[in-house]
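Visitor: Pasting the sequence and the predicted model now:
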Amino acid sequence: MQRNATTRYPILLVHGLFGFERIGHFELFHDVKSAVKAAGCRVFVPHLCATHDNEMRGEQLLSQIACVLRGTGARKVNLIGHSQGALAARYAAALAPDLVASVTSVSGPNHGSELADFLRKALVPGKLPEVVAQNVATQFADLLCLLSGSVALPQNALAALNALTTVGVGQFNDKFPQGLPQTWGGHGAEQVNGVRYYSWSGVVPQSTQPALDPVQGICRVLSQYFTTEPQQNDGFVGRFSAHLGHVIRSDYPMDHLASLRKTAGTKISSPDPIELYVEHARRLRAADL
């Protein structure tokens, strides 16, 4: 690939809930990282806990940013956060805007997730279902941490769920409103305190035919639990809930996890989710970021 997307500052790909950098030979951001590196960028994937609230993960991200800056000699970084990773990126930019050139939210629940709301209501606080769910999710996160060879990090699945609900993200937004739209479905400020804000997301393709990709099939089922944005969500996050800063597009025909990888059985005319990251690197380069 032609080296025509070299950004001024390194790019950090920030994973979301239950995310990781690498397990064995499998990297969560493998295709994205490879494509953006091939385009000429310096790319890093920080180590964050798989399950916790946005502030805890944001503090971990700040530490990782400091490491990248020391290692590269760069003055700032470009943060691209997928899902909950977008909230950690927003936290880091709000607290250290002098270290962050841009924040890009990819399928980020910037106004909360209706799916998280549904799960929160389904779990009775303090009762057995909640305790069991928290234990299972936390143990799963610990397993991911062990398999990935990462340093042991604190895990709290219940804190993560609460942080992703409409109420939880609303409280987060009260403290860190940078880049948020003033009207529902609108664009937010493109630049705040010297940090550029961007976002893109998708809508799970609806069809009467069975999904060829099992993950897309699951997202189709989950999308039915949305009431505020029915048929306008990716199975995890609503289209307008994902808006932040300059909204590149919020209705790409792809489910929540398809924004990280190519989906089996997609048509040739469908957007290449990996190419979206390369295009964005060119966008950052054009903005001298």
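Guide: Here it is on my side, so go on.

Visitor: only C-alpha atoms for contact and neighbour calcs from this point on.
Guide: Fine.

Visitor: Summarise which helices and strands the helix ranked longest in the chain is packed against.
Guide: When the chain is parsed with DSSP state H, its longest helix is helix 128-148. Counting contacts by 3 or more Cα pairs under 8 Å, 6 or more residues apart in numbering; DSSP states H and E, helix 128-148 packs against strand 22-23, helix 157-164.

Visitor: here's the one I want to compare it with:
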Amino acid sequence: MNDKRIYFRIRNIIIFTLLMNMIFIFNIMKTKILCYIIGIIVLLLYLYINIIPLRLKKLNKRVCIMVSGYELIADSSLAVLIEIILYIFLLNTDNLTINSKEFIINGITAVCVLIIPVINGFMRMMFTSRNLGVVNRLLIVLLWWAPILNFIILNGCCKKVRYEYFYEQSKELRNDVRKENEVCRTRYPIVMVHGIFFRDWMFINYWGRIPKELMRNGAQIFYGKQQSSNAVCKSAQELKENILKIINDTGCEKVNIIAHSKGGLDSRYAISCLGLSKYVASLTTVNTPHRGCKYVDFLLDKAPDKFKNYVAKKYNRTFVKLGDKNPDFLAGVADLTLEKCSQFNIKVKDVEGVLYQSVTSKMKNMFSSGFPLNIGYILAKIFDGENDGLVEVSSAKWGNFLGTLTAGKKGISHGDMVDLTRQDIRGYDVCEFYVDLVRKLKEKGN
């Protein structure tokens, strides 16, 4: 805990304790005017604490509000302990001038004083934390009234928020240290290529917090901007056109491509079959099914044509409204089968002069992620083996393999690799992983 937070905590506990025990203070002090002055000052400070969030150096407003919420709950808990000790002391004092009625009124006042910062703190955490997730939010909303359970859930939420604060703080400290070095300023710009069923939207970034972190460390970032789902050859053509536009606009000679999921296949095709190789210095594929997915074959084979066409029609119609020109759900999925990927690898050969490298991850069980990756994990586990919820580990290996990432009890899912949920995972700093990845590209002269 830094010095500023220690100061705020001590200040808050003193104010809470004084306000909780104003009945006792009025009883003990003989000068009533002084009591009123103290009471007004303490009340104003109490309101200030509950309205104005902490201002912590170099941390953004969201994090400051979140930490303020955590502190309000933590400080209220400590104030409760102090109050219990105070009551035990007073009850064991022989010359006590406080009657039972005042004890009860003071106790009710103390409860009211503490309820406000607890609710306030919880609401701040609810609306600002990225780590809490939907499940924790639902649990506390549904079970706030349940004794013991509500404290267990609230304690779990506080731990997640505390970890998120330390994560954000350490990230800021790291960036301060290396700011001038621009460790991610590569020779060539970075083009980040999304996977299937997503688009490069202006307001919802497929890559989460990653691009911003890379840019803070000197990287020049662009996006693939291909449609959400289409045949690899068509997506590759769109990718090629966009990369040529980037080169024309910036004057750079080449680009470094970082591609996730099917985006890796789109990129390989554009490099090998569409003449893009002379404009690409490196291709890093992240959780890309280079050898296909067996369960995709199974699903396409077993699902009735009527059902497949219905889903495809709904998908295509939806994504046209979201910005795609002519998406093709079935064509995109079909190119992920074993047969199509086998044919793809025969046709699409690596080009000399382009650095090819890959990385993947794996989940540890079906509870490691939510829908649809939990279902995908089961299917991929049955047909393939260890997987990230969609892609089997061996299928993701291509070129220089950088390894299989996993962490904690849950592991790392297909979505976690691109910060899809914006949640921090113990043992895996997604932003730092990409900073290190790009730093090494820079060291290679790319």
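Guide: Everything's here; your move. Predicted model only: the values in this text are computed from it and were never measured.

Visitor: what's the TM between chain one and chain two?
Guide: TM-score of the superposed chains, computed with TM-score structural alignment, normalised by the length of the first structure, equals 0.84; 260 aligned residues with a Cα RMSD of 1.9 Å.

Visitor: Could you export the helices and strands packed on helix 128-148 of the first structure as a markdown table, including distance to residue 258 of the first structure and mean neighbour count?
Guide: Listed next are these as a markdown table, based on distance: least, Cα to Cα, whole Å; neighbours: other Cα atoms under 10 Å:
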| stretch | distance to residue 258 of the first structure | mean neighbour count |
| --- | --- | --- |
| strand 22-23 | 18 | 17 |
| helix 157-164 | 20 | 22 |
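
Visitor: Can you lay out these as TSV showing distance to residue 139 of the first structure?
Guide: Below are those laid out as TSV (distance: least, Cα to Cα, whole Å):
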stretch	distance to residue 139 of the first structure
strand 22-23	16
helix 157-164	9
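
Visitor: for the first structure, what spans make up the strands?
Guide: Taking DSSP state E as the criterion, the first structure carries its strands at 11-14, 22-23, 26-27, 43-44, 77-82, 100-106, 191-192, 195-202, 246-252.

Visitor: Dump the ones you listed to TSV, plus distance to residue 266 of the first structure.
Guide: TSV is the format used below for those (distance: least, Cα to Cα, whole Å):
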stretch	distance to residue 266 of the first structure
strand 11-14	24
strand 22-23	26
strand 26-27	22
strand 43-44	27
strand 77-82	21
strand 100-106	20
strand 191-192	35
strand 195-202	14
strand 246-252	13
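
Visitor: for those strands, which one sits closest to residue 61 of the first structure?
Guide: Among the strands of the first structure, the nearest to residue 61 of the first structure by Cα to Cα is strand 11-14 (8.2 Å).

Visitor: how about that closest one, aligned to which bit of the second structure?
Guide: Using TM-score structural alignment, the residues of the second structure aligned to strand 11-14 of the first structure are 190-193.

Visitor: Residues touching the matching stretch, excluding its own?
Guide: 219-225, 243, 255-260, 263-264, 267 (Cα atoms under 8 Å, 6 or more residues apart in numbering).

Visitor: residue contacts, the residue mapped onto residue 88 of the first structure from the second structure?
Guide: Aligned by TM-score structural alignment, residue 88 of the first structure pairs with residue 266 of the second structure. If a contact means Cα under 8 Å, 6+ apart, then residue 266 of the second structure has 232-233, 235-236, 239 as its contacts.

Visitor: redo that, cut-off 10 Å
Guide: 193-195, 224, 226, 230-240, 259-260 (Cα atoms under 10 Å, 6 or more residues apart in numbering).

Visitor: Check the spacing between it and residue 276 of the second structure real quick.
Guide: Per Cα to Cα, to the nearest Å, residue 266 of the second structure is found 12 Å from residue 276 of the second structure.

Visitor: Quick check: neighbours shared by these two?
Guide: Both residue 266 of the second structure and residue 276 are contacted by 236-237, 239-240, under the criterion Cα under 10 Å, 6+ apart.

Visitor: nearest to residue 206 of the second structure, of those?
Guide: residue 239 (16.0 Å).

Visitor: number of nearby residues for the aligned partner of residue 75 of the first structure in the second structure?
Guide: Applying TM-score structural alignment, one finds that residue 75 of the first structure aligns to residue 253 in the second structure. Look at residue 253 of the second structure: counted by other Cα atoms under 10 Å, it has 16 neighbours.
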